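> Predicted structure and sequence below. I'll ask about it afterward.
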Amino acid sequence: MQERFVDIAIIGAGTSGLNAMSQARKAGKTFVLINGGEPGTTCARVGCMPSKAMIQVAEDYHRRTHLGRYGIDGHEGLSLDLPEALEHVQDMRDTFVDRVLGSSTDDMPEDLFLQDYARFLEPTLLAVGEQRIRAGAVIIATGSRPLVPEPWRAFGDKLLTTDSLFELEDLPRSIAVIGLGTIGLELGQSLHRLGIQVEGFDQLETIAGLRDPEVAKTAIQVIGKEFPLHLGQPAQISEDGEQLRIQAGDHQISVDAVLCSIGRVPNLEGLGLENLGVELDARGLPPFDRHSMQVGELPVFIAGDVTAERPVLHEAGDEGRIAGFNAVRITSQAAGEAQRPLRFRRRTPLYINFCDPNICAIGQRFDALDPDQTAIGEIKMAPVGRALIMGNNRGLIRVYADKTSGQLLGAELIAPRGENLAHLLSWSIQQGMTVEQMLRMPFYHPVIEEALQGALNDLNRKLEVERDGPLTELALLS
């Protein structure tokens, strides 16, 4: 069988693969984009965008429960047509998918966009259907899929994942959400607010991946007031007539369906990674440098959710750009020799759960802090004026700094409009700002950001630093 040569072969047409392809195009390299699954990116099809559409519908409908306090009559008569709401979510999903496809693969020639599965025969030789592709460099960007234990697959369409939930024309009357990380918590709360009977289960003692025990405690109290949470025990599923029975410890219920959100696994099956000649870990992943995305010393790179490191869109985009840049670099000749990959500084870690209130983690996580060298500041949302006016003064902000330098290290929080606070914190951490420098930024009144100011003031009082001036909030003129 004849081999076809390209500079760069990209396996996967999701966010990482498309960003890698843009680097190859900019450099004028020959390439192929290979995709064996549904095109359109995980974010647009089954992730960020359809979930946010459902969250928005649920939040708007839930808002009716607050209208009576403002003297707005008739709010109790508002009703929701679930099939129509789901159709709206699907329409929004289809719009986002069409936008991705329209700006990426729709108009690509068949010889550049191969809609088939790839398998490594050698580090730079791929079998793609009946073709053989020899490449100067290969990028693995195959994404991930929902983790579903094999025994649970026997429950058929009563066992939902994000791959199937957004295809439903109507919702079951009762759902057990197993796994209360980002996906399970966001969708569990939304389903509850859409009028579905929901109970949440997780074998961990925390939710939303929180590691700060105080923030986790607050989050469990806040979310647990909306729908029951059962933590610290693994959930078992069995058939119960037309329903499914869920048992966790001493608690058991019967429901019409289960939303399985216990995690995602890398799409590695059939890739032939054993033919790369490197040792694979327990998950089947090869060793790679997260700053260059290079696999060992091979002309192979890996990027996006398949790495199982930072499964969020902006990180997948960064990894795709890094992998693409370095694939271009090693296939370019300088003075007759291939150039080595460059290593890039990664962005400050930033995780946002869009439940209400938002749950966010920024920078260094609580369990990675040096307790002897770290100061912690906090503020409860209860007395924050703007949050009180909004009728959403629930939550807690905790911020961490180096005790002697005052440099901000990280934060965890549950707060209304936390998504905005999280960005301010991540930008400040990435700039290497100190607590004092942050406090010298403008804070308007009354805004949610005043809660962050309060947490920073509490943190500032606990630092062992030399002050830059007589007033923390203002700098002296030189």
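Perfect, thanks for sending it. These figures come from a predicted structure and were not determined experimentally. Numbering: from 1, shown residues only.

> C-alpha from now on. contacts and neighbour counts both.
OK.

> How far off centre is stretch 79-87?
The chain centre lies 27 Å from the centre of stretch 79-87; the measure is CA atoms, centre = their mean, to the nearest Å.

> Against that first model, consider the following:
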Amino acid sequence: MDRIETDLCIIGAGSGGLSLAAGAVQMGARVVLIEGGEMGGDCLNYGCVPSKALISAGKRAQAMRSGHRFGVAPVDPQVDFEAAIDHVRSAIETIAPHDSQERFEGLGVHVIRDWARFTGPDEVVAGDTRIRARRFVVATGSRPFVPPIAGLDEVPFLTNETLFEQRTRPDHLLILGAGPIGLEMAQAHHRLGCEVTVLEAMSALGTEDPEMAAVVLARLREEGIEIRENCAAEAVQAVDGGIVLETASGRISGSHLLVATGRSPNLERLDLESAGVEYTRRGVTVDDALRSSNRRIYAIGDAAAGQMNFTHVAGYHAGVLARSLLFGLPAKAQDAHIPRAIYTDPELAQVGLTEAQAQARYGARLEVVRFAYAESDRAIAEGATEGLIKVMIHRGRPVGVSIAGAQAGEMIAPWALMIANGLKMKAMANTVLPYPTLAEIGKRAAGAYFSPQLFGSETVKRLVRFVQRRIP
């Protein structure tokens, strides 16, 4: 068996593992990167990239149906579902070289393509290689959570890991779970010609601000997607080449089933007990510095318990560890400044606290300002007037921002910058933006915050009158 001694051993070549490996090796560390599956991890191969590619195809189809208000005769698009999946594959293949084994070996990373397991507190085995390292990072990501529903293990079903291999358009797609993945794929498939029914055991988009979620759900239902809330699947069975779900309110039939009920960390192969690493079903137990119960071993991204499960969070964690592991500087992971987005149409984006969270924390000291898309000149010109921005403010600083509407994922960016850097609302109010842009909606929200102070203040009015009387 081959033996390697190294500074840093990273297990998992997804977003976080790749970012840390690239940074560490280029700054002089010896790095071993172990990956038993696909380079690029879930995001490239089964998640962010393919889902957004399919969403893009659906948008093109929907544009053909909805041109009447712009003077363009609507037509029913002729959808080639197989070609749409080819677009998905093309997007993956275009990005894949950036995440490839060849690229990282070219950077100087020792890449091992096999599954890793710990054999002690400072050692792992991967295939025929034993690796000892000063520090280990578990970056193994997550997989779809499959709920314990009677009969589910006896029927064919899809997850995000198999969905994009489906080259034949489903006639009627049943989706378990009305979270981001479930609803993004519901809208994309419906726009590409599928009948879609979504079942949610609780509330659709239940972790989001209800006012914002309502904007998204209203559009999806308007487009013809059936979303059943408080409707848990109690049993599943295959019938005549299709799928039947048993619920408390009756039977629901479809041709295909997508399970989108959450994520589970990929830890089962690692034999963490041998390394003295504590973990739960939510991931490796880590402190604010992302260190586990074994001081040599860290966990990032979806593999770390209590963290937000997003690709960009794994990348952020890689930066935190680069600071501490490579330079020996104190660094802690925080989440108050981490944005997230749901890529339905309209989109939903959030950074910081929701209104309910901010109200619970700050009470009467909280100020909330809103500005509607319908008051934006660019939104009116684009025919995209659904939605609003809502800013939660404490002592002049934004502590949370919610946006539901067109390009919300792009529009959250300056607010993420403000919250990350502790900027006050005047920073947004003082910013000059090109006209007309949707970005002005954020600036107008800042203006709405200052308007009462400027236009409703008798002190200001008296001052202005005083100055005016003395100007020659």
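Yep, it's here. Note that this is a predicted model, so its numbers are computed, not measured.

> Would you pull the TM-score for this pair?
The TM-score (TM-score structural alignment, normalised by the length of structure 2) is 0.87; 452 aligned residues with a CA RMSD of 2.8 Å.

> Not counting stretch 146-161 of structure 2 itself, show me its contacts.
By CA atoms under 8 Å, 6 or more residues apart in numbering, the surrounding residues in contact with stretch 146-161 of structure 2 are 42, 45-47, 144, 233-238, 243, 256-262.

> Give me the buried subset of those.
For those, a burial check counting by 16 or more other CA atoms under 10 Å picks out 42, 45-47, 144, 233, 236-238, 243, 256-262.

> Counting only helices, which of those make the cut?
Within those, residues falling in helices by DSSP state H are 42, 45.

> Strands - which of the buried ones among the contacts of stretch 146-161 of structure 2 land there?
If you go by DSSP state E, these have 144, 233, 236-238, 243, 256-259 in strands.

> Name the nearest residue to the equivalent of Gln233 of structure 1 over in structure 2, sequence neighbours excluded.
Under the alignment (TM-score structural alignment), Gln233 of structure 1 maps onto Cys231 of structure 2. Nearest non-adjacent residue to Cys231 of structure 2, counting by CA to CA, 6 or more residues apart in numbering: Ala201, 4.7 Å away.

> who's in contact with Leu244 of structure 1?
Shown in contact with Leu244 of structure 1 (CA under 8 Å, 6+ apart): 158, 237-238, 254-258.

> what does the helix ranked longest in structure 1 rub up against?
For structure 1, the helix with the greatest residue count under DSSP H is helix 82-102. Residues outside helix 82-102 of structure 1 that contact it (CA under 8 Å, 6+ apart): 39-41, 44-45, 49-50, 53-54, 57, 166-171, 194.

> ok, now stretch 400-409 of structure 1?
Contact with stretch 400-409 of structure 1 is made by 363-364, 373-377, 399, 410-411, 428-429, 432-436, 459-460, 462-465, as judged by CA under 8 Å, 6+ apart.

> Now, of those residues, which are buried?
363-364, 374-377, 399, 410-411, 428-429, 433-436, 459-460, 462-463.

> The most centrally placed residue in structure 1: what's it in contact with?
Residue closest to the mean C-alpha point of structure 1, counted by CA atoms, centre = their mean, is Val312 at 3.6 Å. Counting by CA under 8 Å, 6+ apart, Val312 of structure 1 touches 305, 351.

> quick one: the aligned residue in structure 2 for it from Val215 of structure 2, how far?
Following TM-score structural alignment, the counterpart assigned to Val312 of structure 1 within structure 2 is Phe310. To Val215 of structure 2, Phe310 of structure 2 is 23 Å away according to CA to CA, to the nearest Å.

> likewise Ala126 of structure 2?
According to CA to CA, Ala126 of structure 2 stands 48 Å off from Val215 of structure 2.

> Ok, Pro50 of structure 2 next?
25 Å.

> Please apply the same query to Gln166 of structure 2.
In this view, Gln166 of structure 2 and Val215 of structure 2 are 30 Å apart by CA to CA.

> And these two? Which one has more around it.
Just comparing Gln166 of structure 2 and Val215: by other CA atoms under 10 Å the higher neighbour count belongs to Val215, 19 against 12.

> what do we get in structure 1 for the more buried one?
Taking TM-score structural alignment, the alignment pairs Val215 of structure 2 with Thr218 from structure 1.

> Please verify my assumption that its match contacts Leu396.
Yes - here Thr218 of structure 1 lies in contact with Leu396, judged by CA atoms under 8 Å, at a distance of 6.8 Å.

> Which neighbours do the two have in common?
Common neighbours of Thr218 of structure 1 and Leu396 (CA under 8 Å, 6+ apart) are Ile414.

> Give me the distance between the residue lying closest to Ile220 of structure 1 once chain neighbours are set aside and Pro213 of structure 1.
Using CA to CA, 6+ apart and skipping the chain neighbours, the partner closest in space to Ile220 of structure 1 is Ile207 (7.0 Å). Taking CA to CA as the measure, Ile207 of structure 1 falls 11 Å from Pro213 of structure 1.

> who has more neighbours, the two?
More neighbours surround Ile207 than the other of Ile207 of structure 1 and Pro213, with 24 against 14 (other CA under 10 Å).

> Report the contact partners of the more buried one.
Each residue near Ile207 of structure 1 by CA under 8 Å, 6+ apart is listed here: 180-181, 185, 216, 219-220.

> which of these lies closest to Thr30 of structure 1?
Closest approach between the contacts of Ile207 of structure 1 and Thr30 of structure 1, by CA to CA: Gly181, at 40.5 Å.

> can I assume that closest one is in contact with Ser261?
Yes - with contact defined as CA under 8 Å, Gly181 of structure 1 counts as touching Ser261 (7.5 Å).

> Quick one: the helices in structure 1, in order.
Using DSSP H, the helices of structure 1 run over 15-26, 42-46, 48-62, 82-102, 162-165, 182-193, 213-224, 313-330, 385-389, 418-430, 435-439, 449-460.

> for the last one, packing partners?
Other helices and strands packing on helix 449-460 of structure 1, by 3 or more CA pairs under 8 Å, 6 or more residues apart in numbering; DSSP states H and E, are strand 374-380, strand 396-402, helix 435-439.

> Which one, of these, ends up nearest to Val300 of structure 1?
Comparing those under CA to CA, the one sitting nearest is strand 396-402, at 38.0 Å.

> got a list of what Asp122 of structure 2 touches?
When contacts are counted by CA under 8 Å, 6+ apart, Asp122 of structure 2 touches 132-136, 275, 296.
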